[in-house]
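> Below is the sequence, then the predicted model.
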Amino acid sequence: MSEKDLTIDSEIIDEITEGKEDKHVEKHGKEHPDVPDDAGYEKYCSLCNRPESIAGKMIELPNNITVCSDCMQKSFDLMSNSNFDYSKLMNMPGVHIMNMAELENMMPKAKPVKKKKEGEKKEPALNLKDIPAPHKIKAKLDEYVVGQEHAKKAMAVAVYNHYKRVATDTMDDIEIEKSNMLMIGPTGSGKTYLVKTLARLLDVPLAITDATSLTEAGYIGDDIESVVSKLLAAADNDVEKAERGIIFIDEIDKIAKKRNSSQRDVSGESVQQGMLKLLEGSEVEVPVGANSKNAMVPLTTVNTKNILFICGGAFPDLEEIIKERLNKQASIGFTADLKDKWNHDKNILEKVTAEDLRNFGMIPEFIGRLPIIFTLQGLNEEMLVKILKEPKNAILKQYQKLLALDEVKLEFDEAALEAIAKRAMEKNTGARALRAIIEEFMLDIMYEIPKDDNIGQVTITKEYIEGTGGPVITLRGQALLTGE
C-alpha cells in the first residue's frame, strides 16, 4: 500500500457531502450498486451512529456501510497527519487487513427510524372530532372491566383532557398542563387491565414497563429512558407517533425511598428524581432497539411533552399510614373517635392524600407531576362472580369457546361460580386467582373430552369445585351422566 493509495479525490468527496450525488453519477457513470433504497428511513453513520437528519448527508461505502462527512474527514486527517508508514503494514507479522464485508458483519443491525419529510405541511396530531367523549370512553371500559366506577370515570376524563391538550397544542397562548395519573389499588384489582383496554380503544401506542428494573444511570439495570425506548418500539420506531402515546409504569411503589438503609439507594429516590423530566416533558435521547445506551446503538430524540404517563402500584402498608394520620386527628372526650374505627374500613385507600404518599417514600416533586390520583377497590365475591361471566372476554367465555371448537357445550352453575369466587378470595390475589382456579378444575375435562366424540355438554357444579362430586356430562342425544 503506497501513499498514493491513501489519497482521496477531494472533488468526489465534496460532491457527495454537499448533496450533489446527481452530478457525481452523471460524471462517473453509475451509483453504488450495493446500497439499497432507504424506503423512507434514515441512514445512520456506521461510526458515530448519528442519523442523517443530524449528521448531514452520508457517504456510501461498499457493503451497505454509510459514514458521515465528519467521521470521514477525521479518519483522513488522522491518516494524513500520522508519521506512520502504512506501506509497511502489509509486511508486518500478525497484521490482518480487514475487508469491508467483515466490518459489516461485526456491526449491529440498527433498527430504522422513519424520515421526517422536508417541506411537508405539519398537520395536527389529532383531530378534536376524533377524540371520544368521556362517557363514551367509560361505556367502552364498562364492556371489559367490572366495577371500579370511580377509576373508570377519572381515567376517561383525564385521557379526554390529555388528547384535547395534544390536539390544541399550538392553538393559543394558554398552555394546558399534562394530566398524568397515579392509580393505587391492591394486586389483582385491574390496574394493568384498565390501561391495556384504554390503549386498545384509543388505538394509540402503549408501552407497559415495570419500575422494579429501573436504576440510576451507570448501575446494573434499565436506564430511566428505557421506558421511552419501549414506547418507540411499540410505535414501530415512528417518533411522531410515539410522542402521543401512553406509557404505563407498573409497580411504581417499588421506587419509594428506602427507610433506614445505609447503602446507596440507586433504585429508589434517585429513580424518582430521574423521572421528573420525563413526566413533565422534555427532549430525551433514547436508544433505538435497546434498553441502554452504548457506542454501538443509534440514538434518536423523543419529546415527552405529549406522552401520557400512567403510574400504578399496590402500595402495601399504605393503609396503615392513612389510619395513623386519621387516628391522630381524633380528639379527646366523649365525642372522640375510637382508635379501631378505621380498622375495618374496606375503602380506607380512598382517603389517601399526598402527605400519605410522601410518608410512604415518594418525593413531593414526583407526586406533584402526577396530579390525578385515584384508587381502585379490592374485589369482593360478588365482583369476582361478575368478572367470571360478564365482560366481553370473560374467563368463562374463553373456555366455552375452546370447548366449542370441539363441538362441546360448557356450562357453569351459579353455585359453582360462587364457590370459585370464594376460593379466589382466600388466595387474596384478586382477579388473578380466578384463572388459576378454573385452570385447575378444567385440566382433566379438557384432557378427556377429545377422547370421546359422544360428549355433547359438560356442566361444572358446586360439588365438583368443592371436591364432593364431579361435573355433569351429557352425551349427544342421551340422558345425563355424572362425571366421576
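Great, that's in hand.
> contacts and neighbour counts: CA atoms only from here.
OK.
> Which helix in this protein has the most residues?
Looking across the chain with DSSP state H, the single longest helix is helix 149-167.
> hold the first one in mind and look at this next one:
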Amino acid sequence: MSQMCLQYNHPHRTPYEYPERQLPPHQLNTADLYTPFEKSNVLLIGPTGSGKTLLARTLAKMLDVPFAMSDATAFTQAGYVGEDAEMCIHRLLQASNWDPIRASTGIVCIDEADKIARKSGAGNGTGGRDVGGEGVQQALLRMIEGATVTVHAKGVSDPTAPPGTPGPSAGMPMGPDIIPGRGVAGANAGPKSETYQVDTSNVLFILSGAFVGLDKVVLNRMSKGSIGFGAPLASDAESKTGFMPFFTPNENKGEVAVLDMVEPGDLINFGYIPEFISRLPCVTALRPLTVPDMLRVLTEVRGALVKQYESLFAGSGVEIRFTSGALREICERAIARGMGARGLRAIMESVLLDCMYDVPGSGVRYVLIDIATVRGDRAAGYWSRGQATQFYSALAAEEALAE
C-alpha cells in the first residue's frame, strides 16, 4: 500500500465518517450503503491503427473478464441475409466457455460502428428499408441498455475449436432439463441443441470506428451563426483558422481537435438515431499516433515488431540491428501511408524481404539496417562470424551520424 501511495500527498488512511443519519453501522440500512452502479457504454472515435481495439482488449485482460469482438459491417436487421445483432452475445458466450453468468460481466467490442449509420442521413425522409444501418441500431438498442438475450447453441458452435471438440451440450441428458443460467432444452431439440439466457445489464459495450466525415459535420455546426445573421463561414482553410485558431487542416492533430468537440447532435446528423446515441454516454476521440508513439510501438511494447524480427533471425543464429534513423524512417513512412500502427508490419516486411531470403543457411551472422536501407538506396549490411568488430563499428558510426 505504501508503494502505491508514494506519488500522492494525502494520508494513507482517512477516518471513517458515518452517513448523514449519524447512526451506528449496525442500525444502517444496507441498501443505502450499496447503491447499484450502472454501466456507461463507450463510443471510440479515431483513425485506423490508433489502438481502439487494443484498448478494449487490454481492458478486458486487466479486468479478467470475457471479451468478444464483432464487426458491425456484417450485421443486418433480423430476417435478412447476414448476421443478427445478437451474434455479438453469442461470441461473448463462447469466450466465457458457455458460462452465462461469467458472460454477463464481459466486454463486447463492436468495430466499424460508423458503418451502421443511416444511409440516408438524419431527417432525409427517403424511402426504403435500411436493414444494415438504422435496422441494426434498432436491434442493438435493448441489448446495449440491458436485456436478456437468448442464445441458441447447436453442436460445436465455436468455429475456432479444434476438430473433435465437444459442443456446449456434450454430455447433457436427452430429455428436457433446466440448467441454471440457461433455458429449457426441449425433448425434440435433442442433446445437440441448447438455449442460454445472457443478461446484458452489466455487459460493457465499446463501439469504435473511424467516422470519416464526422469532422465536417462538427465544423458545419460550429461555423453556423458566426457571421452576420447566422450565415455559415466559407469552407476554405482561411475561414476555418479564423474561427478556430487551433485548427490546422494540413496536420492530423487539427482533425482530432475537431473530433474532441463532438456532441450528440453531430452524431445524429452523421446518421445515428437519438435513441442509440443516448445509450452511449461516453464519447471520446483518439488522436493519431505520432512518430514518438510509433517508435514505442515498434520497440518498447510487449511483442514489439523489432523484437519479433530479432527473434526470427536469432533462430538462424543471426543478429540483426536497426539504427535509430532507420526506425524513425519506418515510423514516418507508416504515418505517411495513413495506416497507423498497422502499417509498421507492412513496411518491415518490405525492408527485410531480401534479408529473410538471403541470410538463412548462409555464412552471414550480422545484419545492419540503416536509413538508406529503409529508403531503398542501399542493401542491408552483411557481416560474417569473424567480423563482429566491423559490425559494431558500422553500427556506432551510423548512430553518430544520426545524432
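Perfect, thanks for sending it. Keep in mind the model is a prediction, meaning the values are calculated, not measured.
> related to what we said a few turns ago, and whichever helix or strand comes after the longest helix of structure 1, which stretch of structure 2?
Towards the C-terminus, the helix or strand next in line after helix 149-167 of structure 1, according to DSSP states H and E, is strand 181-184. Aligned using TM-score structural alignment, strand 181-184 of structure 1 spans residues 42-45 in structure 2.
> Who are the packing partners of the helix or strand hosting residue 354 of structure 2?
Assigned by DSSP H and E, residue 354 of structure 2 belongs to helix 343-358. For helix 343-358 of structure 2, the elements it packs on are helix 324-337, judged by 3 or more C-alpha pairs under 8 Å, 6 or more residues apart in numbering; DSSP states H and E.
> If we use 10 Å, what do you get?
If contacts are counted by 3 or more C-alpha pairs under 10 Å, 6 or more residues apart in numbering; DSSP states H and E, helix 343-358 of structure 2 sits against helix 291-299, helix 305-314, helix 324-337, strand 364-369, helix 371-375, strand 381-384.
> so what's residue 150 of structure 2 up against?
For residue 150 of structure 2, the set of contacting residues under the criterion of C-alpha atoms under 10 Å, 6 or more residues apart in numbering consists of 86, 89, 90, 182, 183, 195, 196, 197, 198, 199.
> which residue lines up with it in structure 1?
Aligning on TM-score structural alignment places residue 150 of structure 2 opposite residue 285 in structure 1.
> picking up where we left off before, quick one: the helix holding residue 354 of structure 2 to strand 364-369, angle?
Relative orientation of helix 343-358 of structure 2 with respect to strand 364-369: 150 degrees, computed using axes from the mean of the first three to the mean of the last three C-alpha atoms, to 10 degrees.
> So what touches helix 343-358 of structure 2?
Outside of helix 343-358 of structure 2, the residues that reach it under the criterion C-alpha under 10 Å, 6+ apart are 48-49, 294-295, 297-298, 305-306, 309, 312-313, 320, 327, 330-337, 339, 364, 367, 369, 373-376, 379-382.
> again with stretch 297-305 of structure 2
Where contact means C-alpha under 10 Å, 6+ apart, the residues beyond stretch 297-305 of structure 2 that reach it are 289, 291-292, 294-296, 306-308, 311, 327-328, 330-331, 341, 344-345, 348.
> Of the contacts of helix 343-358 of structure 2, grab the buried ones for ChimeraX.
For selection in ChimeraX, the members of the contacts of helix 343-358 of structure 2 meeting the burial criterion (16 or more other C-alpha atoms under 10 Å) are listed in this command:
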select :48,49,294,295,297,298,305,306,309,313,320,327,330,331,332,333,334,335,339,364,367,369,373,374,379,380,381,382
